[in-house]
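1. quick one, fold the following:
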Amino acid sequence: MNNYELMVIFTPVLSDDEFKAAQKKFTTLVTDNGGQIVAENPWGLKSLAYPIQKKTTGLYWVLEFTASSDFNEKLKIQLLRDESVLRHMVTKLDKYAVEYNQKKRSGVPTGNEKAAEVNNA
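-> Model (predicted):
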């Protein structure tokens, strides 16, 4: 089982219920194929760096999960078939990224806070 992070940009015309249903669709896809959800983070509506399908905003959602490596192809096919998905990206996380994400979620200082304090002073 490998650790992955999935970032999806959904079309901004989705209602809150449709956005939650789309999230649930992909989380159940992961769990139905033997994976486990580690963390889920809906960022909400954000501006895009460039227009995609004549849209300048998108609904961002980040999912951290563990799954076997052959699952990625199934996930990619489902993401490409879904018309509400503007863009997606799956990243394999190494042990340092997993540790960093765990610290970030639990509120433990990650080391970047000191640099931010120095810059703000």
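2. for the rest of this, base every contact and every neighbour count on C-alpha atoms.
-> Fine.
3. check which residues of stretch 42-60 are buried.
-> Residues of stretch 42-60 classed as buried by neighbour count (16 or more other C-alpha atoms under 10 Å): 57, 58, 59, 60.
4. hang on, the last one packs against residue 42?
-> Yes. Between residue 60 and residue 42 there is a contact under C-alpha atoms under 8 Å: 6.2 Å.
5. follow-up on the earlier one: now the buried residues of stretch 42-60 as TSV including secondary structure?
-> TSV is the format used below for the buried residues of stretch 42-60 (DSSP: H, G, I helix; E, B strand; the rest coil):
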residue	secondary structure
57	strand
58	strand
59	strand
60	strand
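6. one more to put side by side:
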Amino acid sequence: LAYPIQNKNSGFYHLIQFESNTEVINSLEVEFRRDERIMRFLTVKLDIHAQEWAEKRKKRNLSKVKK
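-> Next up, the predicted model:
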């Protein structure tokens, strides 16, 4: 970590990309807040440009794997 959070100097970072409706995301955020093992979390919604970029990146990565 760049600075201590809750007196902890190290941690794990995870990036999870998924599609879901608002109800599922809201319930996930409630569970994240309740779980004392999770120090911080950030949920973002991709705008149309970021979604297009992610699709292009995904296709490019898949084509590399197939070769």
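7. aligned to residue 100 of the first structure, what sits in the second structure?
-> The alignment partner of residue 100 of the first structure in the second structure, by TM-score structural alignment, is residue 53.
8. so what's its match up against?
-> Listed by C-alpha atoms under 8 Å, 6 or more residues apart in numbering, residue 53 of the second structure has no contact partners.
9. that one: which element?
-> Using DSSP states H and E, residue 53 of the second structure sits in helix 48-66.
10. now the longest helix anywhere in the first structure: how far from the chain's centre is it?
-> Across the first structure, the helix with the greatest residue count (assigned by DSSP state H) is helix 16-32. Relative to the centre of its chain, helix 16-32 of the first structure is centred 12 Å away, using C-alpha atoms, centre = their mean, to the nearest Å.
11. how about stretch 60-67 of the second structure?
-> Offset of stretch 60-67 of the second structure from its chain centre (C-alpha atoms, centre = their mean): 23 Å.
12. could you measure from residue 51 of the second structure over to residue 62 of the second structure?
-> 16 Å (C-alpha to C-alpha, to the nearest Å).
13. other SSEs contacting the longest strand along the first structure?
-> In the first structure, taking DSSP state E as the definition, the longest strand is strand 36-52. Judged by 3 or more C-alpha pairs under 8 Å, 6 or more residues apart in numbering; DSSP states H and E, strand 36-52 of the first structure is in contact with helix 16-32, strand 55-67.
14. for the first one, grab the matching residue range in the second structure.
-> Counterpart in the second structure of helix 16-32 of the first structure, with TM-score structural alignment as the criterion, is absent.
15. who are the packing partners of that helix?
-> Packed against helix 16-32 of the first structure by the contact rule (3+ C-alpha pairs under 8 Å, 6+ apart) you find strand 36-52, strand 55-67.
16. residue 79 of the first structure is nearest to which of the ones you listed?
-> With C-alpha to C-alpha as the measure, strand 55-67 is the member of these nearest residue 79 of the first structure (12.9 Å).
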